[in-house]
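**Q** This is the structure alone, sequence omitted:
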């Protein structure tokens, strides 16, 4: 199956599906999975870890299809402007766009710096630990919000600013956006669901950008020679991500984030221990 065996494709896709929407850093887990399996970090392997995100984000659309394909039909006061009526009708998509803009702008402006940070396994490990310590206390810090708190444009933009923090590898996009939502007084469930929704445009844009760079650098043959691996990887990531999302929403609503904090700390310390004992770890 090209650069990877079928077993390697399935395992890495399972890791992607399990960790993409949990606040545990999919990047950190990709590093561990790739190095445990002994998968060489080729051009295709790096592209593979981004392209299979499509399967993961598709699981969000399928699970929440009523939210994604439903227009806002709540009545507006008479006399509302055409612009206000338009934004009201497409309220869900408008707020996603507002939240998406900060990361899109910063991602384009600082793409080289972000790519440089992505090469540092040490940064990933440290941020896993730091983020884990924070998650031990975030439930007490923010509480569980209020069911009456609605997502507004301002709150969506603030969540988008928090998402920018996840450009530091190891922070976890999911953790940053969920914390951003909780900081805006959303409940844990509402914050987590908006994090999932925001992942769709964000991860789709990142995947398209990576594929564009790959094709522009002559990577058409690489994709075609590994097409089977990409199809299997996306299918596995899709199924596993659906299960992970259902588990996460149920668990975090009842128990909060402390367990994920301890888990992040353990994973980060394992990576640091491997680095300090002379192991050479490559980024996925």
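**A** That came through fine. The structure presented is a predicted model; accordingly, all values stated were derived computationally and were not measured. Numbering: from 1, shown residues only.

**Q** From here on, just use CA atoms for contacts and neighbour counts.
**A** Noted.

**Q** Specify the local secondary structure of residue 4.
**A** coil (DSSP: H, G, I helix; E, B strand; the rest coil).

**Q** dump the residue contacts of it.
**A** 39, 45, 229 (C-alpha atoms under 8 Å, 6 or more residues apart in numbering).

**Q** For the host helix or strand of the last one, name the packing helices and strands.
**A** Counting by DSSP states H and E, the secondary-structure element that holds residue 229 is helix 227-255. Contacts defined by 3 or more C-alpha pairs under 8 Å, 6 or more residues apart in numbering; DSSP states H and E place helix 227-255 against helix 6-19, helix 43-51, helix 53-63, helix 188-216.

**Q** let's go with 10 Å and repeat that
**A** helix 6-19, helix 43-51, helix 53-63, helix 188-216, helix 220-225, helix 258-276 (3 or more C-alpha pairs under 10 Å, 6 or more residues apart in numbering; DSSP states H and E).

**Q** Pasting the second one now:
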């Protein structure tokens, strides 16, 4: 396989891994990187979704001990059963709405105006959420969440179906507005990403399998590897960051990126149609 293509796959993997768990929208950044690198055909779109799985492996590694404890405790421990139930409840809205609305969203919302608006509005919401008077934290850890908390965060996650919104941004900021502590919202966002992104990746590979060939395997393997490595660094850093920092810098970054989307679309430099 062309070495240049593998280098491009590695760059896309790094972009995915660094942006998937930050509240800045990995989709928007992958569209931009793909356009700049010339990876924007239908096969490349499948690649973008598939390499999310690499980022999820990073979360699984960081939380390996916690996940092993949950799996061992599922048959008999109420805490483990409640944790698994909450993740399942949070995952369910994305499955239902994704199957019902996925095609319509792809057809009508992947436009420069929608992508830019999502970036800018999301940034303004983060600024508002960080500057508002701190609400009473009802839930200080993932283990203290109830099924209704999980459902609410799962519904908020569905906002990320709008391109440019950011899945992690929706779940983390949404969770905080719903009464979760910053740490609990961040960790539940990570756990919720495991079934959500693995499911999306497998579904996309199955649905678009006719576009793929065995010759694509090295490209996908490189993308997955670099997505995993960069996400592993990002997740570990983000867990330390949220302990003592706000998400305000990401809000300003989103607003600036939204303006970039508008400018590049107006100039005809980037095709933001996904």
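**A** Nice, I can see it. If you're wondering where the values come from, they're calculated on a predicted model, not measured in any experiment.

**Q** After superposition, what is the TM-score?
**A** Overlay of the two chains. TM-score (TM-score structural alignment, normalised by the length of the second structure): 0.91; 270 aligned residues with a C-alpha RMSD of 2.3 Å.

**Q** before we move on, back to that, which bit of the second structure covers the helix holding residue 229 of the first structure?
**A** With TM-score structural alignment applied, helix 227-255 of the first structure matches the range 217-245 in the second structure.

**Q** Pretty sure residue 129 of the first structure sits against residue 260.
**A** No. If you go by C-alpha atoms under 10 Å, residue 129 of the first structure and residue 260 don't touch, sitting 11.0 Å apart.

**Q** Run through who's touching stretch 216-232 of the first structure.
**A** 1-6, 8-10, 13, 43-45, 47-49, 51-52, 55, 210-215, 233, 235-236, 238 (C-alpha atoms under 10 Å, 6 or more residues apart in numbering).

**Q** If we use 8 Å, what do you get?
**A** 1-4, 6, 9-10, 44, 48, 51-52, 214.

**Q** now swap in stretch 269-284 of the first structure and tell me
**A** Contacts for stretch 269-284 of the first structure (C-alpha under 8 Å, 6+ apart): 27, 30-32, 34-35, 41, 45-46, 49, 118-122, 125-126, 129.

**Q** Repeat that for stretch 118-130 of the first structure.
**A** With contacts defined as C-alpha under 8 Å, 6+ apart, stretch 118-130 of the first structure is touched by 24-25, 27-28, 31, 117, 168-171, 264-269, 271-272, 275, 281-283.

**Q** Would you mark the buried spots in it?
**A** Under the neighbour-count criterion of 16 or more other C-alpha atoms under 10 Å, stretch 118-130 of the first structure has 118, 121-130 buried.

**Q** need these in CSV with secondary structure and distance to residue 219 of the first structure, can you?
**A** Listed next are these as CSV, based on DSSP: H, G, I helix; E, B strand; the rest coil; distance: C-alpha to C-alpha, whole Å:
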residue, secondary structure, distance to residue 219 of the first structure
118, coil, 21
121, helix, 25
122, helix, 29
123, helix, 29
124, helix, 27
125, helix, 30
126, helix, 33
127, helix, 32
128, helix, 32
129, helix, 36
130, helix, 37
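
**Q** Count the residues that sit near residue 278 of the first structure.
**A** Residues within reach of residue 278 of the first structure, counting by other C-alpha atoms under 10 Å, total 8.

**Q** any idea how far it is from residue 158 of the first structure?
**A** 41 Å (C-alpha to C-alpha, to the nearest Å).

**Q** With residue 176 of the first structure instead?
**A** Counting by C-alpha to C-alpha, the gap between residue 176 of the first structure and residue 158 of the first structure amounts to 11 Å.

**Q** ok, these two, which is more surrounded?
**A** For residue 176 of the first structure and residue 158, the more surrounded residue by other C-alpha under 10 Å is residue 176, and the numbers stand at 22 against 19.

**Q** contacting residues for that one?
**A** Residues counted as contacts of residue 176 of the first structure (C-alpha under 8 Å, 6+ apart) are 23, 162-163, 165-166.

**Q** mind running it again at 10 Å?
**A** By C-alpha under 10 Å, 6+ apart, the neighbours of residue 176 of the first structure are 23, 131, 159-167, 195.

**Q** Which one of those residues sits in the busiest neighbourhood?
**A** residue 159 leads the contacts of residue 176 of the first structure on contacts (other C-alpha under 10 Å) with 30 neighbours.

**Q** how about that residue, what's its match in the second structure?
**A** Using TM-score structural alignment, the equivalent of residue 159 of the first structure in the second structure is residue 153.

**Q** Work out the gap between the helix or strand containing that match and the centre of the chain.
**A** In this structure, residue 153 of the second structure sits in helix 147-157 according to DSSP H and E. With C-alpha atoms, centre = their mean, to the nearest Å as the basis, helix 147-157 of the second structure stands 16 Å off its chain's centre.

**Q** Taking helix 182-207 as reference, get the angle to that helix.
**A** Between helix 147-157 of the second structure and helix 182-207, the angle comes out at 60 degrees (axes from the mean of the first three to the mean of the last three C-alpha atoms, to 10 degrees).

**Q** By how much does the helix or strand following helix 147-157 of the second structure deviate from the first structure on average?
**A** Next along the chain after helix 147-157 of the second structure, taking DSSP H and E as the criterion, comes helix 167-177. Taken over the aligned residues, the distance from helix 167-177 of the second structure to the first structure averages 1.1 Å (mean C-alpha distance after the TM-score superposition for the first structure).

**Q** how distant is helix 167-177 of the second structure from the center of its chain?
**A** Distance of helix 167-177 of the second structure from the chain centroid (C-alpha atoms, centre = their mean) equals 11 Å.

**Q** Same check on stretch 238-245 of the second structure?
**A** Stretch 238-245 of the second structure sits 18 Å away from the centroid of its parent chain (C-alpha atoms, centre = their mean).

**Q** could you dump the helices and strands packed on helix 227-255 of the first structure to JSON lines with distance to residue 154 of the first structure?
**A** Shown next, in JSON lines, are these (distance: least, C-alpha to C-alpha, whole Å):
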{"stretch": "helix 6-19", "distance to residue 154 of the first structure": "28"}
{"stretch": "helix 43-51", "distance to residue 154 of the first structure": "30"}
{"stretch": "helix 53-63", "distance to residue 154 of the first structure": "24"}
{"stretch": "helix 188-216", "distance to residue 154 of the first structure": "14"}
{"stretch": "helix 220-225", "distance to residue 154 of the first structure": "41"}
{"stretch": "helix 258-276", "distance to residue 154 of the first structure": "28"}
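
**Q** With residue 244 of the first structure as the reference, name the closest of those helices.
**A** Distance to residue 244 of the first structure, taken as C-alpha to C-alpha, is lowest for helix 6-19 among those, at 5.5 Å.

**Q** Are there helices or strands packed against the next helix or strand after that closest one, and which ones?
**A** Sequence-wise, the next helix or strand downstream of helix 6-19 of the first structure (DSSP H and E) is helix 26-37. Helix 26-37 of the first structure sits against helix 6-19, helix 43-51, helix 121-142, helix 258-276, with contacts defined as 3+ C-alpha pairs under 10 Å, 6+ apart.
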